[in-house]
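Student: Okay, predicted coordinates and the sequence, questions at the end:
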Amino acid sequence: MSKAFQRFLKRATDIVVSVIGLALLAPVFLIIAIAIKLDSPGPVFFRQERVGKDGRIFRIFKFRTMVQNATAHPLGYHTHDGDPRVTRVGRFLRQYSLDELPQFFNILVGDMSLVGPRPTLAYQVEKYNDFQRRRLLVRPGVTGLAQVNGRNQLTWPQRIERDVWYVDHWSYGLDLKILWQTVGVVLRREGVYNDGVPDEISQTG
């Protein structure tokens, strides 16, 4: 298959899966929303600006898993096992990656794809060198090569290296393989995805 047709298939798959996912999971969304509201004060959704393809800024959606104003804590955006800012419901959602479900909205409107490098914060992207900036050549994804090959055990430079490898070797078949591996990662509950330590970004050349 030509790259152009594979890109068409990728976008078509994103649209079909996100529409079906939003329709079928509507009752789950409602249950999660009620649980979040009963567990702690604050909004149901966590919204945050991230950097997408070609450096475009968009707003990512997640179910809120932490207390309100969690980023005002000295830890800021960094989280760890046993983080007291994570709510009881939030801990469960993270364990099964259910907090990522609202990103079907981002996929549907074209901000994200099912598979691609995870979207990062603007201040992290500012530290990218030319090699690292190549991860912005594709839409960010809900899951990616780094999430099924090491996940939280990887340093930021290692994650970016895998992301750039994905960009350079992308194919529709590779996406399908990553999606299949993601199912196993979620079922084995191999930890939540961490947005990383930005100070480490400059370590990769």
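Tutor: Yep, that arrived. Keep in mind that what you see is a predicted model, and the values were worked out from it rather than measured. Numbers count the residues shown, from 1 in each chain.
Student: from here on, contacts and neighbour counts on C-alpha atoms
Tutor: Will do.
Student: Tell me the buried residues in stretch 2-12?
Tutor: K10, R11 (16 or more other Cα atoms under 10 Å).
Student: hey, which helix is longest across this structure?
Tutor: When the chain is parsed with DSSP state H, its longest helix is helix 3-24.
Student: Tell me the secondary structure at the residue most central in space within the chain.
Tutor: Among the residues of the chain, the one closest to the centroid is V142, at 4.1 Å (Cα atoms, centre = their mean). When classified by DSSP: H, G, I helix; E, B strand; the rest coil, V142 comes out as strand.
Student: Surely it is in contact with G116?
Tutor: Yes: in this structure V142 lies within contact range of G116 using Cα atoms under 8 Å: 7.0 Å.
Student: Next one for the comparison:
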Amino acid sequence: MNLVKADMKLFPKETRYIRWKRPMGRGLSIIGLFILAPVFCIIAMAIKISEKEAPVVFKQKRVGRDGQLFEIYKFRTMCVDAEQQLDQYLEQNEAGRAMFKLKKDPRITTIGRFLRKMSLDELPQLWNVAKGEMALIGPRPALPREVETYTSYEKKRLLVTPGCTGLWQVSGRSELGFDEMIELDLAYIHHCSFKLDMKIIAKTFFVILKAKGAY
């Protein structure tokens, strides 16, 4: 699936950072999976108690680096038929253009709203990082339907591996619109470094504790 036709000059030249980012991320994600195993179990039980018949983990196709499709993992925060209900809420989209965000989305469950507020629903993405499909830091992984509407300029955000957190996520998350997300993602791609990644990781913890902009 070749969705990316972008100017490779935007991507930084090969450096020690580029060579080590992926193996370091995979190693840290594996450690994180072991350490957070008890948290995973507690969240899974909470979801099952709230809706016994529904699956705990939500899987969805996303677009990775260079337009490659992969399956992302998240703790389920919406009702089982949320995807089928999407069309009736598209006109209420608050993010603009390709990305869909709705602050008071009725499809989100009670436990799901708490998980989203604390970003706990995204913990299973550590498995995507361990598999090499995602990075700890990078642009938000886009949906195929979103990428189909991208301009050539917007497709440049697909030049790097998508991340669990990133410059957009720590700069306002869902309070920012689609165009702002694109500019922040491209700024990250152009300036990415170990120093910038450490700043984003530190700010991610602060943003999660503040629980602002997540819905």
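Tutor: Perfect, I can see it now. Keep in mind it's a predicted model, so treat the numbers as computed, not measured.
Student: With both chains overlaid, what TM-score comes out?
Tutor: TM-score for the superposed chains, counting by TM-score structural alignment, normalised by the length of structure 1: 0.88, backed by 192 aligned residues with a Cα RMSD of 1.6 Å.
Student: Could you name every residue contacting both of V142 and G116 of structure 1?
Tutor: Counting by Cα atoms under 8 Å, 6 or more residues apart in numbering, V142 of structure 1 and G116 have no contacts in common.
Student: circling back to that earlier point, give me the stretch of structure 2 that the helix or strand just after the longest helix of structure 1 matches.
Tutor: Note on helix 3-24 of structure 1: by DSSP states H and E, the next helix or strand toward the C-terminus is helix 26-39. Mapping helix 26-39 of structure 1 onto structure 2 (TM-score structural alignment) gives residues 37-50.
Student: distance from that stretch to structure 1 after superposition?
Tutor: Its aligned residues in structure 1 lie a mean 0.9 Å from stretch 37-50 of structure 2 after superposition (mean Cα distance after the TM-score superposition for structure 1).
Student: And the strands in structure 2, which stretches?
Tutor: Counting by DSSP state E, structure 2 has these strands, from start to end: 57-63, 69-75, 135-137, 163-165.
Student: which residue numbers in structure 1 go with the last one?
Tutor: Mapped onto structure 1 using TM-score structural alignment, strand 163-165 of structure 2 covers residues 141-143.
Student: ok, residues contacting the matching stretch?
Tutor: 100, 103, 112-119, 178-179, 182.
Student: Which of those residues ranks first by neighbour count?
Tutor: P117 (30 neighbours; other Cα atoms under 10 Å).
Student: For the aligned residue in structure 2 for it, which non-adjacent residue is closest in space?
Tutor: Aligned counterpart of P117 of structure 1 in structure 2: P139 (TM-score structural alignment). With sequence-adjacent residues excluded and distances taken as Cα to Cα, 6 or more residues apart in numbering, P139 of structure 2 is closest to P162, at 4.7 Å.
Student: Run through the residues that contact the one you found.
Tutor: P162 of structure 2 neighbours (Cα under 8 Å, 6+ apart): G64, R65, E133, M134, A135, I137, G138, P139, R140, P141.
Student: burial measure for the equivalent of S174 of structure 2 over in structure 1, as a count.
Tutor: In structure 1, the residue paired with S174 of structure 2 according to TM-score structural alignment is N152. A total of 18 residues lie near N152 of structure 1 under the criterion other Cα under 10 Å.
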